[in-house]
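Q: what follows is a predicted protein model with its sequence.
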Amino acid sequence: MRVMVLVKATDDSEKGLFPEPWTTEMMAAMGKFNDALRDAGILLMADGLQPSSQAKRVAFDGPGRTVIDGPFTPARDLVAGFWLWEVKDMEEAVAWVKRCPNPMPGPSEIEIRPFYDL
């Protein structure tokens, strides 16, 4: 099954605040984690996203379209990064997320969303 693994944004990630040496240490730990995912054959794609201040939304209302400039709030409802994985089942995805280094300097959340199988 394919899952999208979403790293939820925080107030600090939305401000682009990542202190040293935490950033260097976290990037090294995340690199090792991504290598393990790749070696296990489940990593299809991974990337980080810029803060929502760099984003746009397009709102639809019938035939009308409205462009909305970021930043967007609240931060906890936003995504700071993602992985796309191919796993056996949700239990395997949860097990891998539990192995993930904390992607933020403080409290954070990672959400796992399965794709529809067509």
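A: Everything's here; your move.
Q: only C-alpha atoms from now on, for both contacts and neighbour counts.
A: OK.
Q: mind listing what residue 3 touches?
A: Contact analysis of residue 3 by Cα atoms under 8 Å, 6 or more residues apart in numbering lists 84-87, 93, 112-115.
Q: also this one, for the comparison:
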Amino acid sequence: MRFMVLVKATKDSEAGVPPDEKLITEMMKFNEELAKAGVLLAAEGLHASSKGARVRFSGTKRTVIDGPFAETKELVAGFWLWEVKSREEAIEWVKRCPNPMPGESEIEIRQVIEMTDMGPGLTPELKQQEEHLRAVVESRRS
């Protein structure tokens, strides 16, 4: 099972305050543990929402909204993508994580939808197309 593990933004992360050396060191050690355990698939921090944009969809209309975005509790400051056996295992890994922000912070854990979760709308042709796309993406990593 794959899980997206989301580090929620804080006022400091939205203000562009970088982590100190101690936190970077702790996070690197934690990421190394994840990698050695075969759990880590990806890990990245994100710039503040002031450097981002949102695209709002309404039927066929698209509206671009430039950051910053007001509600920091709804923003993501970084993420991991993990492969684990269960939601409980993902929770246990998060509980071992250093606090990603000074003071209070929050990490959200969300299971990634796999193609097998798509139901009858996933025809054999669409499944084949998705497998082809994954192969193309994987070949570009090599």
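A: Great, that's in hand. It should be emphasised that the depicted structure is a prediction, and the values quoted were computed from it without experimental measurement.
Q: re earlier: among the contacts of residue 3 of structure 1, which ones are buried?
A: 84-87, 93, 112, 114 (16 or more other Cα atoms under 10 Å).
Q: if we can go back for a sec, in CSV: the contacts of residue 3 of structure 1, plus secondary structure and distance to residue 4 of structure 1.
A: Formatted as CSV, the contacts of residue 3 of structure 1 follow (DSSP: H, G, I helix; E, B strand; the rest coil; distance: Cα to Cα, whole Å):
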residue, secondary structure, distance to residue 4 of structure 1
84, strand, 5
85, strand, 6
86, strand, 9
87, coil, 11
93, helix, 10
112, strand, 6
113, strand, 5
114, strand, 6
115, coil, 7
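Q: picking that back up, nearest to residue 13 of structure 1, of the buried ones among the contacts of residue 3 of structure 1?
A: Nearest to residue 13 of structure 1 among these: residue 112, at 19.4 Å, using Cα to Cα.
Q: from residue 90 of structure 2, how far off is the equivalent of the closest one over in structure 2?
A: The equivalent of residue 112 of structure 1 in structure 2 is residue 109 (alignment by TM-score structural alignment). In this view, residue 109 of structure 2 and residue 90 of structure 2 are 7 Å apart by Cα to Cα, to the nearest Å.
Q: would you mark the buried spots in stretch 8-28 of structure 1?
A: Within stretch 8-28 of structure 1, the residues that count as buried by 16+ other Cα under 10 Å are 8-10, 13-14, 26.
Q: which residues does the most centrally placed residue in structure 2 contact?
A: Among the residues of structure 2, the one closest to the centroid is residue 79, at 3.3 Å (Cα atoms, centre = their mean). Residues near residue 79 of structure 2 by Cα under 8 Å, 6+ apart: 4-7, 42-45.
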